[in-house]
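1. Would you be able to build a 3D model of this:
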Amino acid sequence: MTTTATGRLFTPARLGELELPHRLVMAPLTRNRAAADGTPTDLMATYYAQRATAGLIIAEAATPNPVGQTYPNIPGIHREEHVAGWRRITEAVQHGGGRMFLQLQHGGRVGHPDNSGLIPVAPSPIALPETIHTPNGRREAVVPEELTVAEIQRTVADFAAAARNAVAAGFAGVEVHSANGYLLHQFLASNTNRRTDAYGGTVANRIRFTVEVVDAVAAAIGADRVGLRISPANPVNGIEEGDTADLYPALATALADRGLAYLHTVRTDPADPLLRRLRDSWPGALIANPANSGDSRDPAAIVSEAEALLAAGADLIALGRAFLANPDLVRRLRSGAPLNEIRESRLMYVGGPEGYIDYPALPDIAA
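-> Down below sits the predicted model:
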């Protein structure tokens, strides 16, 4: 079979203290397979172990405190049971030769009392303009409570504690989630952050919370174990930034001297001028999630866009949905083998093994 493995994608890379065998990263993917209390399950250990050939696995979003929970069956990382559950997963992945970071995500206004038992919190009391999935069906979003400065500082401390828990659970590091319309992104965006104090208004003020979280997490576990995820101009969860071209270079510049493991940008086009500005602002590793081939089943198209992103300045390539349906994605992309089709979308979030750990791997392929 003709190989597609050309260029830099399948060459080794270094990320902090980690030596990666190639540049393909499994992006974090919420799958709703944790127990109701947020404890990771043995089913999750099977799922991640199946994908241990990724250069790095960034495990799905885990909440740093109870009020940060978004949807049902989301894993946490703020209780001893959570740490023990995640430890079983990291051990399974390490046994398969893999490496893992854990994404830390606070939902902010993307939450509901039916899910967490608590009123969601946010930079400003502006409700999500969508319904929320709960165990009782879709519910209207509630108006979140505006975080006080003291509560902001407690949230920063919760992120640092969650990072320490992640390392105790066997993760090589953590990814701070400042993307996709969740709490940190809500502070960045002008339509969800109407504050008039030091955390609102100017770009310098709106990036302050993300910078403080990253700094606290880096102080807790070491900067070279910390990544940051961003999603410039992503309107998901009702976000409107308004000044994307200024916002993200400012954030990258503010954190450029911290010695972080990486900056991870979502749905990135190699021709986007913002990618070049981020590359110029960011001295460390840059992970890019492709904008155009995310749902493709064509291995040549995926590899081609990945190589274009590497040529445009990225160091690593994060793929999400392709890893979801192909536990042996690295092997398929190397060989040019066709990819599995993703099952119906309802199976992504319903729990259980179907559409989760039952995607087939390739039979042996001659070298």
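
2. from here on, contacts and neighbour counts on C-alpha atoms
-> OK.

3. how close does the nearest residue to residue 141 once chain neighbours are set aside get to residue 111?
-> In space, not counting the residues next to it along the chain, residue 141 is nearest to residue 131; the distance is 5.4 Å by CA to CA, 6 or more residues apart in numbering. Taking CA to CA, to the nearest Å as the measure, residue 131 and residue 111 are separated by 10 Å.

4. got any residues that touch both of these two?
-> Jointly contacting residue 131 and residue 111 under the rule CA atoms under 8 Å, 6 or more residues apart in numbering are residue 141.

5. Please work out how many residues are found near residue 353.
-> Burial of residue 353, expressed as a neighbour count using other CA atoms under 10 Å, amounts to 15.

6. count of neighbours near the residue nearest to residue 141?
-> When neighbours are counted by other CA under 10 Å, residue 131 registers 15.

7. Was I right to think it contacts residue 137?
-> No. With the criterion set as CA atoms under 8 Å, residue 131 and residue 137 do not qualify as a contacting pair; they are 9.6 Å apart.

8. quick one, what contacts the residue nearest to residue 141?
-> Contact partners of residue 131, counting by CA under 8 Å, 6+ apart, are 138-141.

9. run the last query once more with 10 Å
-> Contacts for residue 131 were tallied using CA atoms under 10 Å, 6 or more residues apart in numbering; they are 110-112, 137-142.

10. need the strands for the stretch 51-200 of the chain, in chain order.
-> Here the stretch 51-200 of the chain has its strands, by DSSP state E, counting those that start in this stretch, at 56-62, 100-104, 121-122, 131-134, 137-140, 145-146, 173-178.

11. Proceed likewise with the subsequent sequence, for comparison:
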Amino acid sequence: MPSLFDPVNYGSIEAKNRIVLAPLTRARNTKEAVPTDIMVKYYADRASIGLIISEAVGINRAALGWPYGPGIWNQKQVDAWKPITKAVHEKGGKIVCQLWHMGRAVHSQVTGTQPLSASATKYPGQLHVYGGKADSEIAHPLSVQEIKSIVEDYATAAKNAIAAGFDGVQIHAANGYLIHQFLGDSTNLRTDEYGGSLENKTRLVKEVVAAITDAIGPERTGIRFSPNGEDQGVSIANPEPIYLDIIKFLNERKVAFVGLRESNPTSNFSRSDQPKLGNKFHEHFNGRLILNQDYTREEAIKTVEEGNADAISFGRPTIANPDIVEKFKRNIPLVEWANEIKYWYIPGTVGYTEPPPSAETN
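-> Okay, here's the model as predicted:
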């Protein structure tokens, strides 16, 4: 019977425990999407976690619309990631780079270009820009040639990640971003080879997976999904056939791991009454399965012990608890920062590598 604290491999990546750092956008990079020095400490402080999944990292300029988010499309960015991955490795940790294209969920004030998506749809509501928020814009529907170029950019970004010292990559195919937009009924209105049928809607994710596994090997490749309910305006009326088809392809490509953000009827981040698909992934996917969404320590231990997942990822609790593994082992209550949310996406060390003012503990 496996334990949450036992070693596990994700393809070629050997992790010392089954706790995973979920990708957390923290916005401590430069406007040019270059990682900064304070990120070295942030990631190294969490190296006791079995596998670190980096914050989402843009594959090109048009892909990255989060103010002060990171990129991996040029040499300056690659060089800036190197001391971060080195620091994690020196502390015995493993880290993969989450590759991100936000699709329509960007604003031209940040990217400098019109948002891109499967079809000419619009993100629901406002988007983050420098200094605040702005109303979303209608997306440019990608041409087939533009799609092929983006697939190439994914492969280049994966190779750049390995050059930067990452142990592998995770493809971000969740949370209402570009790949998810191609899967969605509400966002993919195309009538060409990328729209309409199940086969066509899954074409982009399969092409990206194929390009990346060819570029760096399937043993260093993972992918993330959020298959339940509506996510940032992207909805799939009947997700099970879509994801079973994708799983079959992932198995053919020998992809090492899948991260799954499950639905939760009470969550503020992924509220849905739609049935979870974790059991379907567990039944059909041949690689490692990482589950995520508001797991408690006890739920995580039970889920792994019962064999329903290979690992559990934690996001928000790790912000104030870089030592979450030791606290879970010893059953020590986690620290809570009272005004944590205020400091998620602003520059500086406060709320990042040091507690915010008036931080509280339990």
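
12. Would you report the TM-score computed for these chains?
-> Remark: TM-score between the superposed chains equals 0.92 [TM-score structural alignment, normalised by the length of structure 2]; 346 aligned residues with a CA RMSD of 1.7 Å.

13. got JSON lines for the strands of the stretch 51-200 of structure 1, with distance to residue 348 of structure 1 too?
-> As requested, the strands of the stretch 51-200 of structure 1 are arranged in JSON lines below (distance: least, CA to CA, whole Å):
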{"stretch": "strand 56-62", "distance to residue 348 of structure 1": "13"}
{"stretch": "strand 100-104", "distance to residue 348 of structure 1": "19"}
{"stretch": "strand 121-122", "distance to residue 348 of structure 1": "27"}
{"stretch": "strand 131-134", "distance to residue 348 of structure 1": "14"}
{"stretch": "strand 137-140", "distance to residue 348 of structure 1": "16"}
{"stretch": "strand 145-146", "distance to residue 348 of structure 1": "31"}
{"stretch": "strand 173-178", "distance to residue 348 of structure 1": "21"}
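
14. Let me know which of those is the nearest to residue 17 of structure 1.
-> strand 173-178 (10.0 Å; CA to CA).

15. between that closest one and strand 56-62, what angle do the directions make?
-> 50 degrees (axes from the mean of the first three to the mean of the last three CA atoms, to 10 degrees).

16. Mind listing what's buried along strand 173-178 of structure 1?
-> Buried residues in strand 173-178 of structure 1, counted by 16 or more other CA atoms under 10 Å: 173-178.

17. What does residue 277 of structure 2 correspond to in structure 1?
-> Residue 277 of structure 2 is assigned residue 274 in structure 1 as its aligned equivalent, the criterion being TM-score structural alignment.

18. Identify the residues contacting its match.
-> With contact set as CA under 10 Å, 6+ apart, residue 274 of structure 1 has these partners: 232, 244-246, 248-249, 268, 280.

19. quick one: which of those residues sit in helices?
-> Secondary structure assignment by DSSP state H places 244-246, 248-249, 280 of these in helices.

20. re the thing from before, for residue 206 of structure 1, find the nearest of the strands of the stretch 51-200 of structure 1.
-> Using CA to CA as the measure, strand 173-178 is the one of the strands of the stretch 51-200 of structure 1 that comes nearest residue 206 of structure 1, at 11.8 Å.

21. The closest one aligns to what range in structure 2?
-> Alignment note (TM-score structural alignment): strand 173-178 of structure 1 is matched to residues 168-173 of structure 2.

22. how close does the equivalent of residue 284 of structure 1 over in structure 2 get to residue 281 of structure 2?
-> Applying TM-score structural alignment, one finds that residue 284 of structure 1 aligns to residue 287 in structure 2. Distance from residue 287 of structure 2 to residue 281 of structure 2, counting by CA to CA: 10 Å.

23. Mutual contacts of those two, please.
-> What both residue 287 of structure 2 and residue 281 touch, as defined by CA under 10 Å, 6+ apart, is the set 247, 258.

24. What lines up with the residue nearest to residue 141 of structure 1 in structure 2?
-> Matched to structure 2 by TM-score structural alignment, residue 131 of structure 1 sits across from residue 126.
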